[in-house]
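S.K.: Sequence unavailable; structure follows:
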């Protein structure tokens, strides 16, 4: 693999991670789930040892959550390319959460906000592009 090919994979994978965060904040759950491989595994930062297995189950888990005002900030992303079809990534995440304001204005930030943690990802190239094969979250501080 050339340096240009490696850098292209890194960029594609980092874009996937950033796209995921934007779709998550928009609460576009079908689009979020579509970024996972069919047989992917996902563990939320609040439950890093509890895996949800398969794209459909991941979608169902997002659909079952009550809506909330939220904004994720992702940073310090490093992608390590294993080969032309596999990569790993590590990112730091900050999650701001809140409730809708009674007056229809800006949401009110919740008392457990922000949450600070990480995502460790296994990424795979599919016929549809790069997707998450495994996404494991973790928290760095208790709320």
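M.R.: On my side now, so go ahead. From a predicted model like this one, the values you see are computed outputs, not experimental measurements.

S.K.: C-alpha from now on. contacts and neighbour counts both.
M.R.: Fine.

S.K.: buried set for the top helix by length along the chain?
M.R.: When the chain is parsed with DSSP state H, its longest helix is helix 3-25. Of all the residues in helix 3-25, those buried under the rule 16 or more other C-alpha atoms under 10 Å are 6, 9-10, 12-14, 16-18, 20-25.

S.K.: And the closest residue to residue 18 other than its chain neighbours, how close does it get to residue 38?
M.R.: Distances taken as C-alpha to C-alpha, 6 or more residues apart in numbering put residue 74 closest to residue 18, at 7.1 Å, once the chain neighbours are dropped. Per C-alpha to C-alpha, to the nearest Å, residue 74 is found 24 Å from residue 38.

S.K.: this is the other structure I want to compare:
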């Protein structure tokens, strides 16, 4: 894979991560779930989730709670091959409280990506708790 192909892959993966945040914030559950491969895995707050049905059930529960907003940044992508990559992305999770946004958490995602016929998808997303320490 040459440098141009690597840059294109990195850009596509960064867009995948941004789309993840936008779709969940807009409660677009089905398109959000399709950002994962069919047997995609996610670990959220130490809860393992495997496959799209488990992901849909989990995110539906999340969306039934307080209104949230995901701000993604600090994204690092390593392209391992034409079909695989890995990376990390920091997140600031905001929660709506009395008409204002307040910081609810600031975790990090540790990701594995695979290229499919539909483009890059999440094979695995692990949400690492990065709670503030005094």
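M.R.: Thanks, I have it. Because the structure is a prediction, the values reported are computed rather than measured.

S.K.: Kindly provide the TM-score of these chains.
M.R.: Here the TM-score for the pair of chains, by TM-score structural alignment, normalised by the length of structure 2, is 0.90; 132 aligned residues with a C-alpha RMSD of 1.7 Å.

S.K.: ok, back up a step: residue in structure 2 paired with the residue nearest to residue 18 of structure 1?
M.R.: Counting by TM-score structural alignment, residue 74 of structure 1 lines up with residue 72 in structure 2.

S.K.: Run a quick neighbour tally on that match.
M.R.: By the criterion of other C-alpha atoms under 10 Å, residue 72 of structure 2 has 20 neighbours.

S.K.: what's the answer for residue 130 of structure 1, then?
M.R.: With other C-alpha under 10 Å as criterion, residue 130 of structure 1 counts 23.

S.K.: Just to be sure, it is in a helix?
M.R.: No - Residue 130 of structure 1: not assigned to a helix; according to DSSP: H, G, I helix; E, B strand; the rest coil it is strand.

S.K.: what do we get in structure 2 for it?
M.R.: Mapped onto structure 2 by TM-score structural alignment, residue 130 of structure 1 lines up with residue 120.

S.K.: That match and residue 55 of structure 2, how far apart?
M.R.: Separation of residue 120 of structure 2 from residue 55 of structure 2 (C-alpha to C-alpha): 18 Å.

S.K.: Please apply the same query to residue 25 of structure 2.
M.R.: 15 Å.

S.K.: just residue 96 of structure 2 next, same as before
M.R.: Distance, residue 96 of structure 2 to residue 55 of structure 2, by C-alpha to C-alpha: 23 Å.

S.K.: more neighbours, those two?
M.R.: The neighbour count for residue 96 of structure 2 versus residue 55, taken as other C-alpha under 10 Å, is higher for residue 55 (22 against 14).
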